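**Q** Dropping the sequence and predicted coords here.
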Amino acid sequence: MAAIKKSNCFFHKHGHKADCRVHNTFMVIFAIIQIILSQVPNFHKLSPLSVVAAIMSFTYSSIGIGLSIAKIAGEGIGKTTLTGKPLSKDFTSMEKMWTTFSALGDVAFAYLFCFILIEIQDTLKSSLPENKQMKKATATPILASTVFYMLCGMLGYAAFGNDAPGNFLTGFGFYDPFWLIDIANICIVVHLLGAYQVLAQPFFGFVESWSKEKWPQNKFVTKEFSIWRFNFNIFRFVRRTIYVIVTTIIAMIFPFFNDFVGLLGAGTFWPLSVYFPIAMHISQARIRKYSFTWIWMQILSLGCLLVSLVAAVGSTRGLITSVQTFKPFQSVS
């Protein structure tokens, strides 16, 4: 949103030398939209939003890939090295190690989709075996996202080399074709509007179901009102609104996207994506203890645990470093 605002400022108002920095006002706008979207009663009603978010993801990824190819064709491959950004006075071997660890957390964050699979499975009809449906529901999107992630990563690095930015769309700057980059940024905004809800709705549903079981006689928690064919619950409205406000305040206080993404990825990757699925498979398939398959799965689990640990350390260190040089509520893009 800030990039779109800056693009408009550069091209239509003040020129490229103007001070077009944008403060964190857009976080508040994003939060207001999320408060409205959060009133969707449950996860089952989000399928249209999920489809739109997927289309947006496909669009901005394709634009980024296309711009990277165009940049490589016009300017050649950027300065790259086999081991990544070279060491220098301002980028020591220790700093490189920490940023590598943090990057592992960014990669692990992609596996957050795993706990959404449970919600998807809960919506399936019983006409076909769930295991067959779930194999299709996981294999196709994982393949598609892997292809796009790899293309964005490799072509983005080839285009910008060791100076590749965290969000490679920003590397193309605010020059021509600025309108195409604006379209990509609009797609990112719409995608994140949907992604926020897809990740938050299972949590909303869990807390509200638990609350209804805990206080079944409490009308504030259980009573539904019908307003223009929309079921309205005061408890749901208040709790979800508070949740969005709190997360927005945290984001405004600590505007460190990559470090937070890395920390979230590190904290959720091993337990949700590796340990519990492996433990459930061993139990369901009755895999004999100390058999070859059992030992291999334990080694896989241990390896992923180590990845999570080093990613958590790297991301935490990045947050601590960033906190030392910023002012709360003073985020500038």
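**A** Received the coordinates, thanks.
**Q** going forward, measure contacts between C-alpha atoms and count neighbours the same way
**A** Will do.
**Q** Which residues belonging to the helix or strand containing Met280 are considered buried?
**A** Per DSSP states H and E: Met280 is located in helix 276-285. Residues of helix 276-285 classed as buried by neighbour count (16 or more other Cα atoms under 10 Å): 278, 282.
**Q** Following the chain past that helix, name the next helix or strand.
**A** Past helix 276-285, the next helix or strand by DSSP H and E is helix 292-323.
**Q** just how off-centre is that following helix within its chain?
**A** Between the centre of helix 292-323 and the centre of its chain there are 18 Å (Cα atoms, centre = their mean, to the nearest Å).
**Q** Just list what it packs against, helices and strands only.
**A** helix 93-109, helix 257-268, helix 276-285 (3 or more Cα pairs under 8 Å, 6 or more residues apart in numbering; DSSP states H and E).
**Q** and here's the other structure:
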Amino acid sequence: MGEENAATMNHHQQNHRVSDLSMDGISQGGSKCFDDDGRLKRTGTVWTASAHIITAVIGSGVLSLAWAIAQLGWIAGPIVMFLFSFVTYYTSVLLADCYRSEDGKRNYTYMEAVQSNLGGVKVMLCGLNQYLNLFGVAIGYTIAASISMTAIKRSNCFHEKGDSSPCHTSNNPYMIIFGIVEIIFSQIPDFDQIWWLSIVAAVMSFTYSSIGLGLGIAKVAETGFRGSLAGISIGTVTKAQKVWRIFQALGDIAFAYSYSMILIEIQDTVKSPPSEEKTMKKATLLSVAVTSLFYMLCGCMGYAAFGDLAPGNLLTGFGFFNPFWLLDIANAAIAIHLVGAYQVYSQPLFAFVEKWAANKWPESKFITKDIKIPIPGFKSLNLNLFRMVWRTIFVIITTIISMLFPFFNDVVGILGALGFWPLTVYFPIEMYVAQKKIPKWSSQWICMQLLSLVCLVISIAAAAGSIEGVVTDLKTYQPFKTTY
């Protein structure tokens, strides 16, 4: 037990010792197994880093883009999407430069990068925003998965009982089912053991996005192009609603592009030479280009298909008619993708809390002791009581909050607004300025601060629009009684 405690407590010291040993190894020509920090050789490439980014980025956010473009119209919609993709690419390039500190030391997480470049209270603010955002994403994904599962049930009901049947279904049972599945998957100890879940999730995200795109093209071929240059017309909505919805659309698009909170962690998987920054910049360009193309296609074809009536979730707009089985496949793909996506975004939060608890109470057997459970034919399972209890409570809390506030589009908008400015724009710019010692009031410094200010205004507007949407929804809603 004492050895286990010591292992937990002295994780960093061990890394330093391994580092020292590996440096000795390097001097003796034995550097084939270890990197310069003493960790096992990283094997990531441009392709694996791009795959990680695309997996993280092309999530359920893609489904709200047709609705977002419907609020902005044929001119502003694509322009705003292009601008968001450019800002995301630019600030991601700045962030990639912050992976290594001036002395060459690696920063393994976003918080460590902020600690070594900025320090002080900003580290705490970054951590609070990052982990609050990850918590929020877990709630958003629970809501989205339940909507997709409800859609399958209703689609089959319409198919059996006819289109005139109401087929109302509560999504609460499906949130509970999703929660139970996540409790099971949350017991997987750490990030490097969920790679297979990530691959399945990535395949599923391309599946449902492609089905949505294909159905959009088919609908446009049938009914012709819809939509207008200025978006949803005043008359269909009031002037005030139009403004609020534009703000909310900005939040939805911001959410669809945000992956900065896990960029440093992805960069830490990349091998060198060439330098990690070069590889990451290439991966960022490739993945943002692929994502933007996919987003433009899905968002624009969805708007062309539905015009002002574009739904908050693209797939629900095709109704529950034939080919009903194709929509069932798409909705099942969303639910499966979100099982994996929930884990990808929750694992850093799990790791943070468990590391903090182990440092706080190193003598506690409840926190540090692993129980080995033999599984015939497989490796024995390491069960940790604290991990099991805390992760189960986390999933239960996210499920209950999801049942209380099941407003998918508004939740997505709030998440996009909360994470976009600080994590995608402010911290990358501030860290780059500090690291490169860019002089205050120089033209480069002024341009960067202006970009940050514009993005802050957009974030505040998006948050306001989404909160207004939630307030509107709350007027007509009863807790735990949402039906579709």
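**A** Sure thing, it's come through. Since this is a predicted model, take the numbers as computed values, not measurements.
**Q** circling back: according to the alignment, the helix holding Met280 of structure 1 goes to what range in structure 2?
**A** On structure 2, the counterpart of helix 276-285 of structure 1 by TM-score structural alignment is residues 427-436.
**Q** mean per-residue distance, the matching stretch to structure 1?
**A** The superposed stretch 427-436 of structure 2 is, by mean Cα distance after the TM-score superposition for structure 1, a mean 1.1 Å from where its aligned residues fall in structure 1.
**Q** Verify the stated contact: Ser61 of structure 1 with Cys152.
**A** Yes: under the criterion of Cα atoms under 8 Å, Ser61 of structure 1 makes contact with Cys152 at 7.0 Å.
**Q** Name the surrounding residues that touch stretch 311-328 of structure 2.
**A** 63-67, 151-152, 154-156, 158-159, 211-212, 215, 302, 306, 310, 330-331, 409 (Cα atoms under 8 Å, 6 or more residues apart in numbering).
**Q** swap in stretch 148-158 of structure 1?
**A** Everything outside stretch 148-158 of structure 1 that qualifies as a contact, by Cα under 8 Å, 6+ apart, is 61, 64-65, 68-69, 72, 77-80, 164, 168.
**Q** Need the buried ones from those selected in ChimeraX.
**A** Here is the ChimeraX command that selects the buried residues among the contacts of stretch 148-158 of structure 1 (16+ other Cα under 10 Å):
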select :61,64,65,68,69,72,77,78,80,164,168
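**Q** three-state assignment of the residue sitting furthest away from the middle of structure 1?
**A** Taking Cα atoms, centre = their mean as the measure, the residue most remote from the mean C-alpha position of structure 1 is Gln217, 37.9 Å away. Recorded secondary structure, Gln217 of structure 1: coil (DSSP: H, G, I helix; E, B strand; the rest coil).
**Q** if we can go back for a sec, quick one: the helices and strands packed on helix 292-323 of structure 1 as CSV, columns for distance to Ile250 of structure 1 too.
**A** Below are these laid out as CSV (distance: least, Cα to Cα, whole Å):
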stretch, distance to Ile250 of structure 1
helix 93-109, 19
helix 257-268, 11
helix 276-285, 29
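**Q** so which of those helices is the most packed in?
**A** Among these, the stretch with the highest mean neighbour count (mean count of other Cα atoms under 10 Å) is helix 257-268, at a mean of 22.
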